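Asks: whatever this is, show me its structure:
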Amino acid sequence: MNLSINRKLILNILLFVVMIGVIIFVIRDSLSEIFAELGKTSLPVLLGVTALGLISQMIEGYSIKNIANEFNRKFSVLDGFFASAYATFYRVITFGTGSIVSEVIYYHKKNLRYSEGTGTSALRMITYKIALIVWALFFLVLKNDAIQQHVANGTLLVIAGIAVTLLIVSTLLILSLNINAQVLLVIFCNRVIKHQKLRDIVDRINNQVYSLRAAIKAFIRDRKAVVRVFCSNMAKLFVWYSLPFFILVQDHPTIDIWLTVALISFTVILGGVLPAPGGIGGFEFVYVLLFRNVVGKVDAVSSLLLYRYATYLLPFLIGMIYVLFTKQRQINHEFKKAKKEVND
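Replies: Coordinates of the predicted model:
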């Protein structure tokens, strides 16, 4: 038997086993509360939340497809659908560290160069954050009294959240599009970093940023694609933002839809800015803080878990099925190769 084939088969099997173990650990420890809440949820609500989650996932697939099509015209909405789920799966099992890398690897498997995959990932994040800012500004004008009522200095906090998000987007765009900014960054790194290995890493990153600039410029030139991606991100967020109302209106029929949509918009913006006590996630802390004054803490926590199911757990499960199915196919392929070598 060919030794390289044998090693590859064994490595794939080991990775498959380790992946199963990590999935079991994550589901049991990190996602158990969401599964427990799903068991208590009525079937109509569960089906509705699942449908909204799938709709948002399809919109995300359409958005990614419009970006990736600049580099590969055969990239489909379904490819984008699974790209998002694939990245979410690895974000969960790597505890947030492997999301971008796994997404770029996925794009590379779909015949995009690494620089194009990095550009697609960066553009996906940039357009998403721009949509966050636009919705937050809209609801800040429409429902400013709501945030002021529920959080002291709420308006200032939301504005701070918008400013931080805008700073992230601006930094990414400046580094990606402005050659002078890139040159200044390289000069700074060369003066500060003296270790050769670290300087080699900086050089590799610099080359990637150079390639990234070309990818982003290629996308920006297609104005129709830019509009489609922006509108699809706005639509995806509106689907997400409608989830709390759909969940809560069952037990609170008089609840204001625009209030719930505004509060979840503020939650997403504030979640990354407002410090959370006791190790609680920033998003979870802000969500309960805002919604408990409207529906009570118990219902706020329940709706949070269902929201997390639609926007986080559901893509994770789709990505898990995709990854496990793909890995199984790789193992079967390597096994057939090994078997053929033995027979020959």
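Asks: going forward, measure contacts and count neighbours with C-alpha atoms only.
Replies: Noted.
Asks: ok, Gly61 to Phe82 distance?
Replies: Between Gly61 and Phe82 the computed distance is 7 Å (CA to CA, to the nearest Å).
Asks: give me the neighbour count for Arg329.
Replies: Neighbour count of Arg329, defined by other CA atoms under 10 Å: 12.
Asks: what packs against the host helix or strand of it?
Replies: If you go by DSSP states H and E, Arg329 is part of helix 314-343. Helices and strands touching helix 314-343, by 3 or more CA pairs under 8 Å, 6 or more residues apart in numbering; DSSP states H and E, are helix 3-29, helix 43-68, helix 77-93.
Asks: the first one packs against which elements?
Replies: Helices and strands touching helix 3-29, as assessed by 3+ CA pairs under 8 Å, 6+ apart, comprise helix 77-93, helix 314-343.
Asks: in CSV: the ones you listed, plus distance to Ala181.
Replies: CSV is the format used below for those (distance: least, CA to CA, whole Å):
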stretch, distance to Ala181
helix 77-93, 29
helix 314-343, 36
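Asks: Leu47 is nearest to which of the ones you listed?
Replies: helix 314-343 (12.2 Å; CA to CA).
Asks: please provide the structure for the following sequence as well, for comparison with the first:
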Amino acid sequence: MPIISIANLSKTYATGFSALSGVDLAIERGEIFALLGPNGAGKSTLINIVCGIVTPSSGTVTVDGHDIAGNYRAARRAIGLVPQELTTDAFETVWNTVSFSRGLFGLKADPGHIERTLRALSLWDKRDNRLMTLSGGMKRRVLIAKALSHEPRVLFLDEPTAGVDVELRQDMWRLVRDLRGQGVTVILTTHYIEEAEEMADRIGVIRSGRIILVEEKAALMRKLGRKRLTLHLQTPLDALPDDLAGFDLDLAAGGQELVYTYDTKAERTGITGLLTGLSAAGIRFNDLHTEQSSLEDIFVGLVREEARAAE
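Replies: Have a look, this model is predicted:
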């Protein structure tokens, strides 16, 4: 049974703006799920509805078997949320603010759990510091500690590494993997596509309030990924020979490179025929290399394709 089940979820604001429309989504226990989409696609609205911050116009959501409307206390108890904004009490200490967050869920004090959480986030030596003295990256660590203070089974990370340095980003990646190892389900939104490519088990793409794709990351890369073969020519070309018109070729680097794009799932790549055609045309090359499409390439292609279909 999925830990989060979303059915026919919609949200229309009083202004008439439709932020979500007929969203269906199931998130499995213990997975890392990356929700990708351009600005204004509905990512934060979807998260805020699941977390009980925004009221949906229609549809149902259950978290760990609890309906977010009918049994909202149990549903919210299962969730930890790390928002985009750094909202903290500047005059409070790290220890007190994280301990206070645990108490908000009606849980008794557990100094041992708070200590373990702070140590995992490299905050232990900052436990007595007031939040106003921390850097932006450290404040974001505090937000994660607050979200984990009540030992949730689901953790939402809304743009968790926005504006943080590379070292902190990598620390957060390690933390997310550790949480998954402990059985926590992690849902993240991000503009850093490499985060999803690095960590996610499954990818969801949302645009204009609709889920346009949900796929296992590995399967998505195999299904939609393409490869490029780049040949570095001995003599630059001004134009492509007519005999090679049947290949998906482009000239680059002022005619010094010939780029061939092909489908990775095709039975035949066409490379043998291309090389034969080049030889027949007297085109020689010094070197060649291949590269696989990244998740970012796939994401941009999907969004553009959906935009064209909507026109």
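Asks: how close are the two chains, by TM-score?
Replies: In this superposition the chains share a TM-score of 0.24, using TM-score structural alignment, normalised by the length of the second structure; 123 aligned residues with a CA RMSD of 6.3 Å.
Asks: as CSV, the helices and strands packed on helix 314-343 of the first structure with mean neighbour count would be great.
Replies: Shown next, in CSV, are these (neighbours: other CA atoms under 10 Å):
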stretch, mean neighbour count
helix 3-29, 14
helix 43-68, 21
helix 77-93, 23
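Asks: so which of those is nearest Ile174 of the first structure?
Replies: Taking these one by one with CA to CA, helix 43-68 is closest: 19.1 Å.
Asks: how far out from the middle of the chain is that closest one?
Replies: Taking CA atoms, centre = their mean, to the nearest Å, one finds the center of helix 43-68 of the first structure at 13 Å from the center of the full chain.
Asks: helices or strands up against it?
Replies: helix 77-93, helix 114-142, helix 223-248, helix 314-343.
Asks: and the angle from the first one to helix 43-68?
Replies: By that I understand helix 77-93 of the first structure. Per axes from the mean of the first three to the mean of the last three CA atoms, to 10 degrees, the angle that helix 77-93 of the first structure makes with helix 43-68 is 110 degrees.
Asks: how about the helices of the stretch 151-300 of the second structure, start to end?
Replies: 166-181, 193-199, 217-224, 271-280, 295-310 (DSSP state H, counting those that start in this stretch).
Asks: and for the stretch 151-300 of the first structure?
Replies: 154-177, 179-192, 196-220, 223-248, 257-271, 282-295, 297-308.
Asks: how about JSON lines for those helices, with distance to Arg124 of the first structure added?
Replies: Conversion of these to JSON lines gives the following (distance: least, CA to CA, whole Å):
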{"stretch": "helix 154-177", "distance to Arg124 of the first structure": "11"}
{"stretch": "helix 179-192", "distance to Arg124 of the first structure": "21"}
{"stretch": "helix 196-220", "distance to Arg124 of the first structure": "11"}
{"stretch": "helix 223-248", "distance to Arg124 of the first structure": "8"}
{"stretch": "helix 257-271", "distance to Arg124 of the first structure": "17"}
{"stretch": "helix 282-295", "distance to Arg124 of the first structure": "21"}
{"stretch": "helix 297-308", "distance to Arg124 of the first structure": "21"}
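Asks: Ile79 of the second structure against Leu157, yeah?
Replies: No - contact criterion CA atoms under 8 Å: Ile79 of the second structure and Leu157 do not qualify, at 10.9 Å.
Asks: which of the helices of the stretch 151-300 of the first structure is buried the deepest?
Replies: With neighbours taken as mean count of other CA atoms under 10 Å, the helices of the stretch 151-300 of the first structure reach their highest mean count in helix 257-271, at a mean of 23.
Asks: and that helix, what does it pack against?
Replies: Partner elements for helix 257-271 of the first structure (3+ CA pairs under 8 Å, 6+ apart): helix 114-142, helix 144-150, helix 154-177, helix 223-248, helix 282-295.
Asks: nearest to Ala68 of the first structure, of those helices?
Replies: Of all those, helix 114-142 sits nearest to Ala68 of the first structure, with 6.0 Å by CA to CA.
Asks: thinking again about what came up before, can you lay out the helices and strands packed on helix 257-271 of the first structure as JSON lines showing distance to Ile216 of the first structure?
Replies: Shown next, in JSON lines, are those (distance: least, CA to CA, whole Å):
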{"stretch": "helix 114-142", "distance to Ile216 of the first structure": "6"}
{"stretch": "helix 144-150", "distance to Ile216 of the first structure": "35"}
{"stretch": "helix 154-177", "distance to Ile216 of the first structure": "7"}
{"stretch": "helix 223-248", "distance to Ile216 of the first structure": "11"}
{"stretch": "helix 282-295", "distance to Ile216 of the first structure": "30"}
